[in-house]
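A.B. asks: no letters, just coordinates:
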């Protein structure tokens, strides 16, 4: 019974991800997305795009990575990708994920923590693909939302292309399509 209580405490704690506001608006909505919505969206996206990974992937592991990769934002908050790769933020997210996973019963957190570290390192086929898919929804939000986040944060086309070119590490086919969409966004004046 104690294990169930600890799992229920974890479930209550991760509910807070719904309150973490991201920097992009879902397509067709005026409000900003929350991090829990993002997690759902990238998981379903990964499931639909798995056949386009550069290498065979274990989709269950990819989905687990995508479900937990942003839990550290409960403590660290969300930062736009173009400004989020600082050591200070990474340390804050790492401390947050550790705190949250430590709510789980002994031993349950180990696999999830390993998956989180694997995602962050981005060196395996599964993590490369997960990181690639993680980049897609925010791009689509901007492409289909008049570049709202790019414009609000002064993000240039050079920055968008350089940061998101990493998609090709997990899926060259996906990057090819997304690069074309970004080029159209430039031509349409959405991305400058």
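C.D. replies: Done, it's in. Note that this is a predicted model, so its numbers are computed, not measured. Residues are numbered from 1 along each chain as shown.

A.B. asks: from here on, contacts and neighbour counts on C-alpha atoms
C.D. replies: OK.

A.B. asks: so residue 146 makes contact with residue 188?
C.D. replies: No: at 9.4 Å, residue 146 and residue 188 do not qualify as touching, with contact defined as CA atoms under 8 Å.

A.B. asks: neighbour count winner among these two?
C.D. replies: Per other CA atoms under 10 Å, whichever of residue 146 and residue 188 has more neighbours is residue 146, with 15 against 12.

A.B. asks: give me the nearest residue to that one, chain neighbours excluded.
C.D. replies: Spatially, and ignoring its direct neighbours in sequence, residue 146 is nearest to residue 190 (5.5 Å; CA to CA, 6 or more residues apart in numbering).

A.B. asks: and here's the other structure:
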């Protein structure tokens, strides 16, 4: 056993436990509290497993998608969660998250650091079929939470329909059928008065 390698791996596992403390702007579906990043990542992994058949007609590697969504928000341990409609927060988001990726992934032994950093980079680039599907799920999940909580966080932040459509149209790149579903949710939320037109 390589004790140095194990020590690095355990240090990484210990560090990423902090993801449980990063609260998002998304309410749980029962609206009892805000979701944390670890719960979000787990939910995306389960959604990938259940909804994989909607991955845009491409034959995708679902295990690869699951691995990607499990690591995609680890950088928020250092960078914090940036609310998806916060234009000012997005100004330096890439720089903050890249610095975080450099630190957090390099806690691992070099081979694993390279492998996990590549998953994060692939998710961010959103070019492969797997990354496009992962990104589609990353948008669909909070959209559903907003709809199923009667738009509470949309209302709190003054979000309007065009912002929701603009943010979420990327779902179509990785899962066109799920974008049709999402558009129906958006229309219903607007019709029901939970999302401002």
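C.D. replies: On my side now, so go ahead. All figures in this text were calculated on a predicted structure; none of them were measured in a lab.

A.B. asks: find the centremost residue of the first structure, please.
C.D. replies: What sits nearest the mean C-alpha location of the first structure, by CA atoms, centre = their mean, is residue 134, with 4.0 Å.

A.B. asks: what separation do you get for it and residue 188 of the first structure?
C.D. replies: Residue 134 of the first structure sits 24 Å away from residue 188 of the first structure, going by CA to CA, to the nearest Å.

A.B. asks: one more: residue 126 of the first structure?
C.D. replies: For residue 126 of the first structure, the distance to residue 188 of the first structure equals 34 Å [CA to CA].

A.B. asks: how about residue 164 of the first structure?
C.D. replies: Residue 164 of the first structure sits 19 Å away from residue 188 of the first structure, going by CA to CA.

A.B. asks: for residue 70 of the first structure, same thing?
C.D. replies: As judged by CA to CA, residue 70 of the first structure and residue 188 of the first structure stand 32 Å apart.

A.B. asks: ok, now residue 147 of the first structure?
C.D. replies: Separation of residue 147 of the first structure from residue 188 of the first structure (CA to CA) stands at 10 Å.

A.B. asks: now do the shared contacts for those two.
C.D. replies: Overlap of the contact sets of residue 147 of the first structure and residue 188 (by CA atoms under 8 Å, 6 or more residues apart in numbering) is empty.

A.B. asks: what range in the first structure does the longest helix seen in the second structure sit on?
C.D. replies: When the second structure is parsed with DSSP state H, its longest helix is helix 129-148. Per TM-score structural alignment, the counterpart of helix 129-148 of the second structure in the first structure is residues 125-144.

A.B. asks: and for stretch 99-112 of the second structure?
C.D. replies: Alignment of stretch 99-112 of the second structure against the first structure: residues 95-108, by TM-score structural alignment.

A.B. asks: off-centre distance for that stretch?
C.D. replies: Chain-centre distance of stretch 95-108 of the first structure: 20 Å, with CA atoms, centre = their mean, to the nearest Å.
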